[in-house]
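Student: Predicted model and sequence below, questions to follow.
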Amino acid sequence: MSLLQIYIPEHFTGDDSPLMSASPDGQPSEACRWVLRDQAGAVLRRGEGPLVAMPKADSVQAVVPASMVLLAQVKVPSRNRRKMFQLLPYIVEEKLMYDPDSIHVAAGPQLPGGETVVAVIDKAWMKRVIGALQSAGLPPWRMWPETLMPAVPLGTWTVVWNGREGFVRTGMVSGQSLDGGSAEAPPLGLLLAAKEAAEKGSALRKINLILAEGSDQPDLESWASRLDVKVEVTGAWDWSAAAYGMEKGVNLLQGEFTPARFESGMRQRLRIPMILVGIIIALQFGGGLADWLMLNYEKRQLDAYMQKSFRQAFPEAKAVVDAPLQMQRNLAELRHVRGLSDPVDFLPVLAKAAPILSQPESVSIQSMQYENGILRLDVHLQGSQTPGQVRSRFQSDGMKADIEKVETPKSGGTIVRLMLRGDGL
């Protein structure tokens, strides 16, 4: 899955014009920095130009300058996410004195004290940016404020500076933009923030300084002396590397700016597993359907064969509903007409049961009833016998035996009603 990262500049023109970045003199130009990465995160291409000239990718990630975003912490009374987005602009208005209709507020994580981190940005600016991206066929699925992108080790601050301006990240979810500064003097906003931290007793041990491309290193001793804290250069600023793989922070695409489509990255990750699941389901359904059709065909063939055999044996039969049962009953009638007994008659069934009933450690017969080929015996179990053991004895001798009822009389013991059929069917 390819990823296109775009750095959204602070200065741009027109709703329908290409998004433009600011030149060093503050005038807009038709250029935006971008980086194209492959699925593994390796850089394929990088460049600078208008949105319409950028390569297409599976997903688009936008980065917003720190100067466009204000981070704050507010108390949100509602836990309902939908209602929270409606309340946030008015909560921010009370604390920061912003017109709620002119700002877009995105919610971040909730802090241990109950306050929620929010990112405030100009709503009209957001609409122009997203409109320009969508018009160029580059709808974003993540938009991060640059303020929270550099690493910030515990007890340190991280400053990104280009010689004229920059920003500082003071914590996991806190930071601000910085204006001014020189080789000898740090930006005024950084001085004030360091002084406030010292007054609050915050344990600030060091400030890591990251220089933007083309920036000269300031006088670190002069900065450290004015800030009263050690200042150390830790590298060059690479916005695309800092943004890649970023999951924690404040995604600005919330509320009315939430992407309407399913997240491209998630769709790509689920594509192959879902295809495999679909294939497995199709194979199982197809195999099960084939088995059912085959078994159904065989059943119809067997039913047709049994009906044909029955009609050949008893051509006078008018209707055939259950060929095996009708065959069994007709054979029993023929045997009776000839004076022969049928295997399901009383005497044949009793003759099969008698050897078992007469065995040592057998059972005591309480009552006996015969009807429609079924011999019901109420027997009193002796010793440690169980109903299941008694039934197994009859079944092992070729009889079909079922337990109809089990009773435990007050006199003790167990009385079991057995249903015996001599045909074993």
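Tutor: Sure thing, it's come through. Note that the structure is predicted; figures quoted are calculated from it, not measured. Numbering: from 1, shown residues only.
Student: CA atoms for contacts and neighbours, from now on please.
Tutor: Will do.
Student: Residue 119 contacts residue 72, correct?
Tutor: Yes - at 6.5 Å, residue 119 and residue 72 qualify as touching, with contact defined as C-alpha atoms under 8 Å.
Student: adding another structure so you can compare the two:
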Amino acid sequence: MSSLILTLPLTPPGIATKYSYTLTSDGHTATDHARAAAALLPEPSRPGGEVVAMVPISALSWQRVQLPPGIPLGPNHQTPRLRSILEGLLEDRLLDDPAQLHFALQPGAEAGSPVWVAVCDRSWLRDNLQALEAAGRAVSRVVPEFAPGPTASGTTEICALGSPSEPQMILCGQGPDQSVTMLPLSAAVLALAGLTSTTDDDAPAPVVRADPAVAEVAERTLGRQVTLHTATQRALDAARGDWDLAQFELASTSRIRAMRKAGTAASALLYAPQWRAARWAAALLVGVHLVGLNLWAWQEKQALAAKQVAVRNALTTTFPQVKVVVDAPVQMERELGLLRQKAGSVSPRDLEPLMAAVGASLPDDRVPTALEFAPGELRLRGVTLAPDEESVFNTRLQAAGYSARTEDGTLLVRAEGTP
């Protein structure tokens, strides 16, 4: 999906505050990265893109608590009551006043189960989000740089970052709770964490990544090669996670969340690489349907043309005197009428058959006062029929190939097929 990923600074926002940003069109590859003031930040590269704010690992504290059973959770239930419960559970673990802190529950948290809670300074986070919104870059999601939970490799992962003078390491996927911990990068700390080369050979070696600034220090300290992992790559990884720290008073309304979610899903379907096969399949399916519809239309057109040729041939074969065919059915009916006239016969559209059909269908005591005849139809004046009599009259006429209806006080009888 198209995203603008911003790394929030550790200091409160000001006029000179600059944000590190990463632009991506598919959520996996960076198209641009730099630093800029809030007013100069670029927009997501595609419509429906989102602005994601990333909270650095040093600005977060991770706490694991056991939620009481029966507490309503979820976006629509992040109420002051739930916050009060979290404050009570974390009060003895936090150095700062819980009222000054912001809490966020892990995705899929369930009441009665252990859950991870992200904790950070509330005013710092709120001020940064408000500064970005004032600059026209309203944040859709707030994600942590690193989060507890299973890692992509399924084992403990080490990420070294910081500066050569003060290197730090982030341990992810540790222990049964799969915690995330930030520690100084040193041989002594590695030994205390049980991550030295003298550990059990049967245990899988942790995956090690390092920021380019501390890659050399990490290799020297760990005694092994490391994979380079830049701040841009960390931002892309964080934005693809499930976490959203914008909860409680910082949460968007349900309508805005739904709109953002729909826009994000649409953008992912259109541009994300994991949906490329689905997009090709959809395009192929549409193409096949278009080809099939055109082929079907061509076949129908050919069949209609063949029928039209057959009708014209029938006309010119039956009546050789017709040299120019304009409307074959009409011309054939006209020629049949001329043949009847020459033979002295009548057609169902003539006066005699119409009167005979009407006389056989009308009740015995009903006699019209006036008749009007036109080819194919007969108007009867002065005839009034009861509903049951009209039903019988119409049934008899239909059996003889005629239809009737009342029009302007007259009874109109027509031969079937008369326009």
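Tutor: All right, it came through fine. As the structure is a prediction and not an experimental result, all values here were calculated from the model.
Student: What TM-score do the two superposed chains give?
Tutor: Remark: TM-score between the superposed chains equals 0.52 [TM-score structural alignment, normalised by the length of structure 2]; 266 aligned residues with a C-alpha RMSD of 4.2 Å.
Student: quick one on the thing from earlier: neighbour count for residue 119 and residue 72 of structure 1, which is higher?
Tutor: For the pair residue 119 of structure 1 and residue 72, the greater number of neighbours falls to residue 119 (24 against 20), based on other C-alpha atoms under 10 Å.
Student: where do the strands sit along the stretch 1-150 of structure 1?
Tutor: If DSSP state E, counting those that start in this stretch is used as the criterion, the strands of the stretch 1-150 of structure 1 fall at 3-7, 21-22, 28-29, 32-37, 43-49, 59-64, 70-75, 103-110, 115-122, 142-145.
Student: ranking the ones you listed by burial, who's on top?
Tutor: Ranked by mean neighbour count, the strands of the stretch 1-150 of structure 1 are led by strand 3-7 with a mean of 24 (mean count of other C-alpha atoms under 10 Å).
Student: Tell me the helices and strands packed up against that strand.
Tutor: For strand 3-7 of structure 1, the packing partners by 3 or more C-alpha pairs under 8 Å, 6 or more residues apart in numbering; DSSP states H and E come out as strand 32-37, strand 59-64.
Student: got TSV for these, with distance to residue 313 of structure 1 too?
Tutor: Below are these laid out as TSV (distance: least, C-alpha to C-alpha, whole Å):
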stretch	distance to residue 313 of structure 1
strand 32-37	82
strand 59-64	77
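Student: how about a markdown table for the strands of the stretch 1-150 of structure 1, with distance to residue 367 of structure 1 added?
Tutor: Putting those into a markdown table (distance: least, C-alpha to C-alpha, whole Å) gives the following:
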| stretch | distance to residue 367 of structure 1 |
| --- | --- |
| strand 3-7 | 85 |
| strand 21-22 | 103 |
| strand 28-29 | 107 |
| strand 32-37 | 88 |
| strand 43-49 | 91 |
| strand 59-64 | 83 |
| strand 70-75 | 83 |
| strand 103-110 | 79 |
| strand 115-122 | 82 |
| strand 142-145 | 84 |
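Student: if we can go back for a sec, determine which of the helices and strands packed on strand 3-7 of structure 1 approaches residue 354 of structure 1 most closely.
Tutor: Closest approach to residue 354 of structure 1 among the helices and strands packed on strand 3-7 of structure 1 (C-alpha to C-alpha): strand 59-64, 83.5 Å.
Student: Please tell me which residues of structure 2 the closest one aligns onto.
Tutor: Aligned using TM-score structural alignment, strand 59-64 of structure 1 spans residues 50-55 in structure 2.
Student: Outside of that stretch itself, list whatever touches it.
Tutor: The contact list for stretch 50-55 of structure 2, computed with C-alpha atoms under 8 Å, 6 or more residues apart in numbering, reads 2-8, 44, 137-145, 235, 238-239, 260, 264.
Student: Check the mean deviation of that stretch from structure 1.
Tutor: Superposed on structure 1, stretch 50-55 of structure 2 shows a mean distance of 1.1 Å to its aligned residues (mean C-alpha distance after the TM-score superposition for structure 1).
Student: Check which helices and strands the lengthiest helix in structure 2 sits against.
Tutor: Determined from DSSP state H, the single longest helix within structure 2 is helix 276-318. Judged by 3+ C-alpha pairs under 8 Å, 6+ apart, the packing partners of helix 276-318 of structure 2 are helix 328-343.
Student: matching residues in structure 1 for the helix it packs on?
Tutor: No residues of structure 1 are matched to helix 328-343 of structure 2 when aligned by TM-score structural alignment.
Student: on contacts alone, who are the packing partners of the helix or strand that that helix is followed by?
Tutor: Using DSSP states H and E, the next helix or strand after helix 328-343 of structure 2 towards the C-terminus is helix 351-361. Secondary-structure packing of helix 351-361 of structure 2 (3+ C-alpha pairs under 8 Å, 6+ apart): strand 377-381, helix 387-400, strand 410-415.
Student: possible to save the ones you listed as a markdown table with distance to residue 213 of structure 2 and mean neighbour count?
Tutor: Converted to a markdown table, these look like this (distance: least, C-alpha to C-alpha, whole Å; neighbours: other C-alpha atoms under 10 Å):
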| stretch | distance to residue 213 of structure 2 | mean neighbour count |
| --- | --- | --- |
| strand 377-381 | 99 | 20 |
| helix 387-400 | 96 | 15 |
| strand 410-415 | 97 | 21 |
